[in-house]
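1. make a model of this:
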Amino acid sequence: MRAWEAPSVPDVGGTGPRPVVHDTATGKPVDPTRGDDRAALYVCGITPYDATHLGHAATYLAFDTLGRAWRDAGLDVEYAQNTTDVDDPLLERATRDGIDWQELAASQIDLFRRDMEALRILPPDDYVAVTDEVERIAEAVAFLQETGYAYSVPTPDSVGDDLYFDVNRPTESWALGDESRMDRETMLALCAERGGDPDRAGKRDPLDPLLWRAARAGEPRWETVLGEGRPGWHIECSVIAGDRLGLPISVQGGGSDLVFPHHEMSAGHAAALAHQPLAHAYVHTGMIAYQGEKISKSLGNLVTVRGLLDDGADPRAIRLALLSHRYSDDWEWFDAELSSAIRRLAAWDSWATAGAGHADDADDVIARIRARVADDLDTPGAVAAVDTAVAGGTRCTPELVDLVDALLGIRIA
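-> Now for the predicted structure:
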């Protein structure tokens, strides 16, 4: 599937340090490349049934920053992202609005592309629609069934049985709870809240996730080695990440609401398929609130990228507003966030065009920006380094302009 147009990224002299990021699984800072010259990144994509909100934008911006920092450190970066273009929320929205689910998905993917281009997010090398990978996913589920990791649950209203993953069957590289570090009660609650079906009769364990949904009347279906049906959610990312990047990857990324069950179960599926860990590090972004509640499609308290752009916002200001917060923090969006970013951007633009000041400290500013971004993507620290240079009278050299563009993705005048 086509991704989106890549922004230009200037070449900057020298190289930055290898970035260290916080690994959710261990709770520690790590270099997820482990000294290799290759970095492999997989970020879970959207379910395309509504516009790109700021929570989405902040997540993809965080991993865009990681990719930029890796490239600045001289690494070869491979990046894959999926789009879950068949799933219950998409089907429910299409039914509610009386439109074809494929048309809804296509329109929202196109909107997402335009939003990513506006924000100058580097596109993935592989942008993968789940609907293009159904047969490959079915083959993986069939393998799990043959090796005893998958089992069937009778499904009276379908043409076959649903297939589930046995979370209690040990693997060489995964055991339930290792990545999430949650107690069972919490896992059960999150499973019910985030797409699981802990009350489904016939399962061996309430936490067992769906691998394959047998065909139901009125639902999309594909004829595969498993018969007619469609994939479960977690197995999609396990298969796509493994096929496109090879396992283990450097980083599995996404919002903190994916820690459990999605990333936990994806890791289990990958270990059962490949006898390898899914990733060296699991990196998660915080949640953004608006009007006192986490931004959510279900709540309807959305601040969308497209809405801000349609109101005349400079996309650079949107990007700068998001970069002014730590990627891993939970925080709340206020209208003042954008106003503050607009003022900051104007100051940066004036600084870049003034041509005055002293250039002696420019190299030090470049080093500080690189050091902050490499330290667990501390973009607020990098932004503060630019602010300090502006306030301190450092001349904005072409090298500084290029570095701000290359690492922060903001082209100042």
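
2. C-alpha only now, for contacts and for neighbours.
-> Noted.

3. can you give me the helices in the stretch 201-350 of the chain?
-> 233-245, 264-274, 305-310, 315-323, 335-354 (DSSP state H, counting those that start in this stretch).

4. ranking those helices by burial, who's on top?
-> helix 264-274 (a mean of 25; mean count of other Cα atoms under 10 Å).

5. so which elements touch it?
-> Contact here means 3 or more Cα pairs under 8 Å, 6 or more residues apart in numbering; DSSP states H and E; on that basis helix 264-274 packs against helix 134-146, helix 233-245.

6. run through who's touching the last one.
-> Just to be clear, that refers to helix 233-245. 40-42, 44, 78-80, 82, 87, 126, 128, 130, 133, 136-137, 140-141, 209-211, 247-249, 262-263, 265-267, 269-270, 278 (Cα atoms under 8 Å, 6 or more residues apart in numbering).

7. please repeat the previous calculation with a cut-off of 7 Å.
-> Helix 233-245 has contacts (Cα atoms under 7 Å, 6 or more residues apart in numbering) with 40, 42, 80, 130, 137, 211, 262, 265-266, 269-270.

8. just flag the most distant two among these.
-> Largest separation among the contacts of helix 233-245 by Cα to Cα: Ala40 and Leu211, giving 24.9 Å.

9. part of a helix, is Pro89?
-> Yes - the assignment for Pro89 (DSSP: H, G, I helix; E, B strand; the rest coil) places it in a helix.

10. residues near it, how many?
-> As a burial measure, Pro89 scores 14 neighbours (other Cα atoms under 10 Å).

11. for the one 3 residues further on, same thing?
-> Using other Cα under 10 Å as the criterion, Glu92 is surrounded by 13 other residues.

12. would it count as being in a helix?
-> Yes - per three-state DSSP, Glu92 lies within a helix segment.

13. ok so, going back, export the helices and strands packed on helix 264-274 as CSV, with columns for distance to Ile121.
-> Formatted as CSV, those follow (distance: least, Cα to Cα, whole Å):
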stretch, distance to Ile121
helix 134-146, 28
helix 233-245, 20
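
14. quick one: which of those helices is nearest Arg372?
-> Of all the helices and strands packed on helix 264-274, helix 233-245 comes closest under Cα to Cα, at 28.0 Å.

15. next, the angle helix 134-146 makes with that closest one.
-> Orientation of helix 233-245 against helix 134-146 (axes from the mean of the first three to the mean of the last three Cα atoms, to 10 degrees) gives an angle of 110 degrees.

16. quick one: helix 233-245 to helix 264-274, angle?
-> Here helix 233-245 runs at 50 degrees with respect to helix 264-274, directions being taken by the same axes, to 10 degrees.

17. check the offset of helix 233-245 from the chain's centre.
-> The gap between where helix 233-245 is centred and where its chain is centred comes out at 14 Å by Cα atoms, centre = their mean, to the nearest Å.

18. quick one more, to check against the first:
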Amino acid sequence: MYAYIQWDILVRFLRYSGYKVNWVMNITDVGHLTSDEDAGEDKMEKGARREKLSVQEIAKKYIGQFLESMDLLNIQRPDTLCRATEHIKEQIDLIKKIEEKGFAYQTKTGLVFDTSKFPDYAKFSKLNLKKQYAGSRVEIDPEKKQPWDFLLWVTNQPKHIMQWDSPWGKGFPGWHIECTAMSTKYLGNRFDIHTGGKEHIPVHHTNEIAQAYGAFGKQTANFWLHNEWLKINKVKVSKSLGNIILAADFIQKGYNPLSFRYLVMTSHYRQGLNFSWESLEASQNALNNLIEKVKEFTPTRKGVWSPTRSAGKIKDYRKKFADSLDNDLNTPKALALAWSLIKDEKVADKEKYRLLLDFDEVLGLNLAKIKAEKIPAKLLHPVEQLLEQRQKYREQKKWQKADEIREEIKKLGWSVEDTDDGPKVKRLQ
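-> Next up, the predicted model:
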């Protein structure tokens, strides 16, 4: 969720600055193969087989987890959340337009985009394509005119579960077409900002730009923003590596999920972040202190805010906060400014309170609403030990013993839920 926190802050800041924002987010539930290029198997179908679920069930499961994490991390829901499988017609219509304008050709594997018709194809990624593909381990379709031409519509894959009728045969859309089709449906063929991870630059976003040129004669986005990766032990976080951490996992280990949001803001979106539980603990401490300061500065009586001698300082803080985020979304600088405000003896407490809540419209830490979470002594050892013992009893089918331990855990302030992925604990309210 690292990137989504960064882009949530972007959306919040644009709205804070007076812009009307229409935020569209897509969900790829078909067509994204295990390679970003035209190779491998569909990730949705691979996941369905791995977890012995239908494709629809796997989509529902992970969309549910994603939305739950968004809520726990106080990421605003986008104005439009669109799924690729619900926009097949739009994708087919866009492919037709690209084909009609002479940018596509048919092969045995499907309809392919002809990148030779777009002279600036490699400009966005600044790659030497011939050098890149010379050492590629991906098997290149011999029918492609150029190795980097890419599929718009995939056919002749009878084992693929999700397929639709099309003018080019029964099949499914290539990964890249969905983004162009859905973004232009909801935002028109010219919009301001397109975001993504840096891994999308050489293939996915390069192909999006090519598709847009084929369909509309221009690229659709005015600006492209790419985030660096979140890493754990210096290894990129990804589902394929099995090192994903959900927001619910933070709760299970006794942390406020917003402490992760705080941690994310300590790094610039193009710098990336190396996650550790120690860094999360430090961020929770900082968040706790921030919450306590807001409580300390809270006015004791209601009434009209009256001007103070610190009016000039307040204006200066507002400007510096906006300037830091105007400068390529510099969240570390914005956070540092909040702490400078807290320590500034020349600003009245009530003005600090008002300014911190004003800043929080962008930071999204819910400073006036959440309570400081006490950090557990080294990750809840008593509860973890009880969970392990309970799991042993369950495996031995000693259900009464397992229930007794559940009650012990409850007395410690936690509830236990048994899921397909193992027991999950949640702090009782």
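
19. so between Ala40 and Leu211 of structure 1, which is more surrounded?
-> Higher neighbour count among Ala40 of structure 1 and Leu211: Leu211, with 28 against 24, using other Cα under 10 Å.

20. tell me, how many residues neighbour the residue lying closest to that one once chain neighbours are set aside?
-> The shortest distance from Leu211 of structure 1 to any residue other than its chain neighbours is 4.5 Å, reached at Gly232 (Cα to Cα, 6 or more residues apart in numbering). Neighbour count of Gly232 of structure 1, defined by other Cα under 10 Å: 24.

21. same question, Thr147 of structure 1
-> 11.

22. tell me the counterpart of it in structure 2.
-> Taking TM-score structural alignment, Thr147 of structure 1 has Lys101 as its aligned residue in structure 2.

23. one more: Asp376 of structure 1?
-> Aligning on TM-score structural alignment places Asp376 of structure 1 opposite Asp328 in structure 2.

24. any idea which element that match lies in?
-> Using DSSP states H and E, Asp328 of structure 2 is not contained in any helix or strand.

25. for Ala334 of structure 2, see how far away it is.
-> For Asp328 of structure 2, the distance to Ala334 of structure 2 equals 12 Å [Cα to Cα, to the nearest Å].

26. same drill for these two, tell me which one is more crowded.
-> Ala334 (22 against 13).

27. may I ask which helix or strand encompasses the more buried one?
-> helix 331-343.

28. next, the angle from whichever helix or strand comes after that helix to helix 331-343.
-> Proceeding N to C from helix 331-343 of structure 2, the next assigned helix or strand is helix 349-363, under DSSP H and E. Calculated by the same axes, to 10 degrees, helix 349-363 of structure 2 forms an angle of 170 degrees with helix 331-343.

29. just to revisit the earlier point, so how far is Ser266 of structure 1 from the residue nearest to Leu211 of structure 1?
-> 11 Å.

30. most distant residue from the middle of structure 2?
-> Residue farthest from the centre of structure 2, counting by Cα atoms, centre = their mean, is Arg309 at 42.7 Å.

31. that one: which element?
-> Residue-wise, Arg309 of structure 2 maps onto no helix or strand under DSSP H and E.

32. circling back: packing partners for the helix holding Ala334 of structure 2?
-> With contacts taken as 3 or more Cα pairs under 7 Å, 6 or more residues apart in numbering; DSSP states H and E, helix 331-343 of structure 2 sits against helix 311-326, helix 349-363.

33. give me that answer again for 8 Å
-> Packed against helix 331-343 of structure 2 by the contact rule (3+ Cα pairs under 8 Å, 6+ apart) you find helix 257-265, helix 311-326, helix 349-363.

34. what sits against Thr224 of structure 1?
-> 134-135, 138.

35. ok, and the most crowded of the residues you listed?
-> Ala138 (27 neighbours).

36. for Ala214 of structure 1, see how far away it is.
-> Counting by Cα to Cα - Ala138 of structure 1 and Ala214 of structure 1 are separated by 11 Å.

37. neighbours of the counterpart of Leu356 of structure 2 in structure 1, just the number please.
-> The alignment partner of Leu356 of structure 2 in structure 1, by TM-score structural alignment, is Val401. Val401 of structure 1: 20 surrounding residues under other Cα under 10 Å.

38. I'd guessed Val401 of structure 1 sits against Ile412; true?
-> Yes - if you go by Cα atoms under 8 Å, Val401 of structure 1 and Ile412 touch, sitting 6.6 Å apart.

39. okay, and the common contacts of those two?
-> With Cα under 8 Å, 6+ apart, Val401 of structure 1 and Ile412 have common neighbours Ala352.

40. ok, the contacts of helix 233-245 of structure 1 vs Ala105 of structure 1, which is closest?
-> Val130 (11.5 Å).

41. which residues touch the closest one?
-> 82-86, 236.

42. so which of those sit within strands?
-> Of these, the ones assigned to strands by DSSP state E are 82-83.

43. tell me the one among the contacts of Val130 of structure 1 nearest to Asp310 of structure 1.
-> Of all these, Asp310 of structure 1 sits closest to Thr83, with 24.6 Å by Cα to Cα.

44. for the aligned residue in structure 2 for Pro248 of structure 1, give its distance to Leu325 of structure 2.
-> Mapped onto structure 2 by TM-score structural alignment, Pro248 of structure 1 lines up with Arg190. Computed with Cα to Cα, the distance linking Arg190 of structure 2 and Leu325 of structure 2 is 24 Å.

45. repeat that for Pro158 of structure 2.
-> 50 Å.

46. so the match of Thr147 of structure 1 is in contact with Ala215, correct?
-> Yes - when contacts are counted by Cα under 8 Å, Lys101 of structure 2 is listed as touching Ala215 (7.2 Å).

47. centre of the chain versus stretch 64-84 of structure 1, how much separation?
-> Worked out by Cα atoms, centre = their mean, stretch 64-84 of structure 1 lies 11 Å from the chain centre.

48. equivalent range in structure 2 for that stretch?
-> Under TM-score structural alignment, the match for stretch 64-84 of structure 1 is residues 8-28.

49. residues of the matching stretch that come out buried?
-> For stretch 8-28 of structure 2, a neighbour-count test (16 or more other Cα atoms under 10 Å) marks 8-14, 23-25, 28 as buried.

50. just stretch 356-372 of structure 2 next, same as before
-> Going by neighbour count (16+ other Cα under 10 Å), the buried part of stretch 356-372 of structure 2 is 356-357, 359-365, 367, 372.

51. from these, which two are the most distant?
-> The two members of the buried residues of stretch 356-372 of structure 2 with the most space between them (Cα to Cα) are Val362 and Ala372, at 19.8 Å.

52. that's all I had, so thanks and see you.
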